[in-house]
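Asker: sequence unavailable; structure follows:
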């Protein structure tokens, strides 16, 4: 009887739940996960917000220097004023396309490039227009580039540039463009002998040389060939030269 009771008590003891271990940690349940997710999202949003503020609104990454290169005639300050970018303005908010357009609108500027240089530098590169001829505009001497743009106005014509005589001086005028293309394409050996380039139309460009001789050039096509033929013909006597058709050039 005692043996049976002992066996029954042993069986009950084996079937009973073990006592809880106070050092054992329960895995996180749904309640803990429920508040952890929004906390992580809140922290991430805070980081993004802080980064956005630093880049777009804080003076920490603001413009502290404007570098200008490529200009010889136009002063740095004129380009800075045209750019319209204030010191301290967030570099990321500077619209480089708008700044480029402002600078390119300056008459002496042929081309402009603008880029950011982190953390606080705005880099501006320009190419100035090069005058290749002079023309009379409003009683003053206009320095004109190869596109027909008036670079500047002077009281007196600088030496070394031919006079341009056309019915209408404008970048979109075919006659002016043809005459300027002839001037721009001339080799230096010929250009320094030319005093005036006149055109009544895009196909009737005429050169007046410093020694009094005249050249019928025609249109702006085949400029290299016409120049070579003319330089050869200028070694002969004659007052007028026609290289409008360089294969059958005429000397009179």
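Answerer: Noted; the coordinates are in hand. Just so you know, these numbers come straight off a predicted model, no measurement behind them.
Asker: only C-alpha atoms from now on, for both contacts and neighbour counts.
Answerer: Fine.
Asker: from residue 201, how far off is residue 117?
Answerer: 48 Å (Cα to Cα, to the nearest Å).
Asker: what about these two, which has more around it?
Answerer: Applying other Cα atoms under 10 Å to residue 117 and residue 201 shows that residue 201 carries more neighbours, namely 17 against 14.
Asker: list the contacts for that one?
Answerer: Counting by Cα atoms under 8 Å, 6 or more residues apart in numbering, residue 201 touches 174, 175.
Asker: now do the strands in the stretch 51-200 of the chain.
Answerer: Per DSSP state E, counting those that start in this stretch, the stretch 51-200 of the chain carries strands over the ranges 65-69, 109-117, 121-128, 133-137, 140-144, 150-154, 163-165, 194-199.
Asker: so for residue 177, which of those strands sits nearest?
Answerer: Closest approach to residue 177 among the strands of the stretch 51-200 of the chain (Cα to Cα): strand 194-199, 10.1 Å.
Asker: ok, and what's touching that closest one?
Answerer: Residues from elsewhere that reach strand 194-199 (Cα under 8 Å, 6+ apart): 161-167, 175-176, 179, 183, 205-210.
Asker: angle of it against strand 133-137?
Answerer: Strand 194-199 and strand 133-137 meet at an angle of 60 degrees, taking axes from the mean of the first three to the mean of the last three Cα atoms, to 10 degrees as the criterion.
Asker: adding another structure so you can compare the two:
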């Protein structure tokens, strides 16, 4: 800010008698005043208590001061973060609307129920049990509900589902596997490893399953459980060659083949290994010079025939 010093002259005071004159002895004292010129439109702030024109000057000064405030731009990172948040909010709202529309849309209602995996049951029996799902939107159908509806069908162990929009429901049925027959009166009842009755037949030869000896008693006994566990371990083609299964105790299970030969199984330990050993013995070519009547796999690492 430019400033000027304007020398002014004013009468000096006479020195007291006896006082020496300063400087060169001139009777005038030269003093200087500093005068500051305002820049542009700046107006000096009025003294306290000023009114009228002074207030106007104060307002003008305030306006000029506010015009000189520097406004810094918003940081780029913050602006980008705010934009991302707005975008995510919009996308979430759109996705929520689409999901709600799909869940409750009648366009995705179940109209066709397809069933696979059935052997003991017919697909029509399963479809009838699930008929209550028709008209329900596919996204609202769950596997828990399907398994609840199929509980009356004892042949079904479990089921899974596959939705095929817009209107098809595919149900994969996992049936129980019959492992033996039980004699009940004039009929033969198929049972699985848990003793669940899966069907009945009058003709034993119509079903390629071994008959559990009546000496094993009811399906909840230890003997039945031991025999059923052995039969459940056998491959299906080996189990089909069995005629009967019995046990003097849970540690002494024996099987009879349809050709009259005996399988000494023993206890329930190493069932998988014993099953593989028996399968290997049955696949051995027959030697006409050596007659085999017993396959012993009670020690599966050292099976033998006699």
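Answerer: Arrived safely, thanks for sending. Please read these numbers as outputs of a predicted model, since none were measured by experiment.
Asker: list the TM-score for the superposed pair.
Answerer: Here the TM-score for the pair of chains, by TM-score structural alignment, normalised by the length of structure 1, is 0.63; 205 aligned residues with a Cα RMSD of 3.7 Å.
Asker: ok so, going back, narrow the contacts of strand 194-199 of structure 1 to those in helices?
Answerer: Judged by DSSP state H, these include 175, 176, 179, 183 as members of helices.
Asker: by neighbour count, which of the residues you listed wins?
Answerer: Result: residue 179 is most packed of these (other Cα under 10 Å), 30 neighbours.
Asker: what residue in structure 2 is paired with that one?
Answerer: Alignment note (TM-score structural alignment): residue 179 of structure 1 maps to residue 227 of structure 2.
Asker: wait, that match sits on residue 253?
Answerer: Yes - using Cα atoms under 8 Å, residue 227 of structure 2 is in contact with residue 253, at 6.4 Å.
Asker: could you check how far the aligned residue in structure 2 for residue 201 of structure 1 is from residue 80 of structure 2?
Answerer: Per TM-score structural alignment, the equivalent position to residue 201 of structure 1 in structure 2 is residue 249. Distance from residue 249 of structure 2 to residue 80 of structure 2, counting by Cα to Cα: 78 Å.
Asker: farthest-separated two in the ones in helices among the contacts of strand 194-199 of structure 1?
Answerer: So, these by Cα to Cα: farthest apart are 175 and 183, at 12.7 Å.
Asker: give the closest residue to the residue positioned nearest the centre of structure 1 in space, chain neighbours not counted.
Answerer: Among the residues of structure 1, residue 113 comes closest to the average C-alpha position under Cα atoms, centre = their mean, at 2.6 Å. Distances taken as Cα to Cα, 6 or more residues apart in numbering put residue 125 closest to residue 113 of structure 1, at 5.0 Å, once the chain neighbours are dropped.
Asker: translate that neighbour into the numbering of structure 2.
Answerer: Mapped onto structure 2 by TM-score structural alignment, residue 125 of structure 1 lines up with residue 172.
Asker: that match contacts residue 161, doesn't it?
Answerer: Yes - applying Cα under 8 Å as the test, residue 172 of structure 2 and residue 161 come out as touching, 6.0 Å apart.
Asker: what's the neighbour count on residue 124 of structure 1?
Answerer: 22.
Asker: and for residue 111 of structure 2?
Answerer: A count of nearby residues for residue 111 of structure 2, using other Cα under 10 Å, gives 16.
Asker: what does it align to in structure 1?
Answerer: In structure 1, the residue matched to residue 111 of structure 2 (TM-score structural alignment) is residue 64.
Asker: about what we covered before: so which of the ones in helices among the contacts of strand 194-199 of structure 1 comes closest to residue 69 of structure 1?
Answerer: Closest to residue 69 of structure 1, out of all of these and judged by Cα to Cα, is residue 183, at 28.0 Å.
Asker: list the contacts of that closest one.
Answerer: By Cα under 8 Å, 6+ apart, the contact set of residue 183 of structure 1 is 132, 133, 146, 191, 197.
Asker: which parts of the stretch 1-150 of structure 2 are helices?
Answerer: Along the stretch 1-150 of structure 2, the stretches classed as helices by DSSP state H, counting those that start in this stretch are 53-67, 76-104, 123-129, 143-149.
Asker: redo those as a markdown table? Include mean neighbour count and distance to residue 265 of structure 2.
Answerer: Putting these into a markdown table (neighbours: other Cα atoms under 10 Å; distance: least, Cα to Cα, whole Å) gives the following:
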| stretch | mean neighbour count | distance to residue 265 of structure 2 |
| --- | --- | --- |
| helix 53-67 | 14 | 102 |
| helix 76-104 | 12 | 55 |
| helix 123-129 | 15 | 38 |
| helix 143-149 | 15 | 37 |
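Asker: and of those, who's closest to residue 198 of structure 2?
Answerer: Each of the helices of the stretch 1-150 of structure 2 has some distance to residue 198 of structure 2 by Cα to Cα; the shortest is helix 123-129, at 14.3 Å.
Asker: where in structure 1 does the closest one fall?
Answerer: Mapping helix 123-129 of structure 2 onto structure 1 (TM-score structural alignment) gives residues 76-82.
Asker: pretty sure residue 205 of structure 1 contacts residue 223?
Answerer: No - counting by Cα under 8 Å, residue 205 of structure 1 sits too far from residue 223 to count as a contact (11.6 Å).
Asker: which one's more surrounded, these two?
Answerer: Taking neighbours as other Cα under 10 Å, residue 205 of structure 1 and residue 223 compare with residue 205 leading, 25 against 22.
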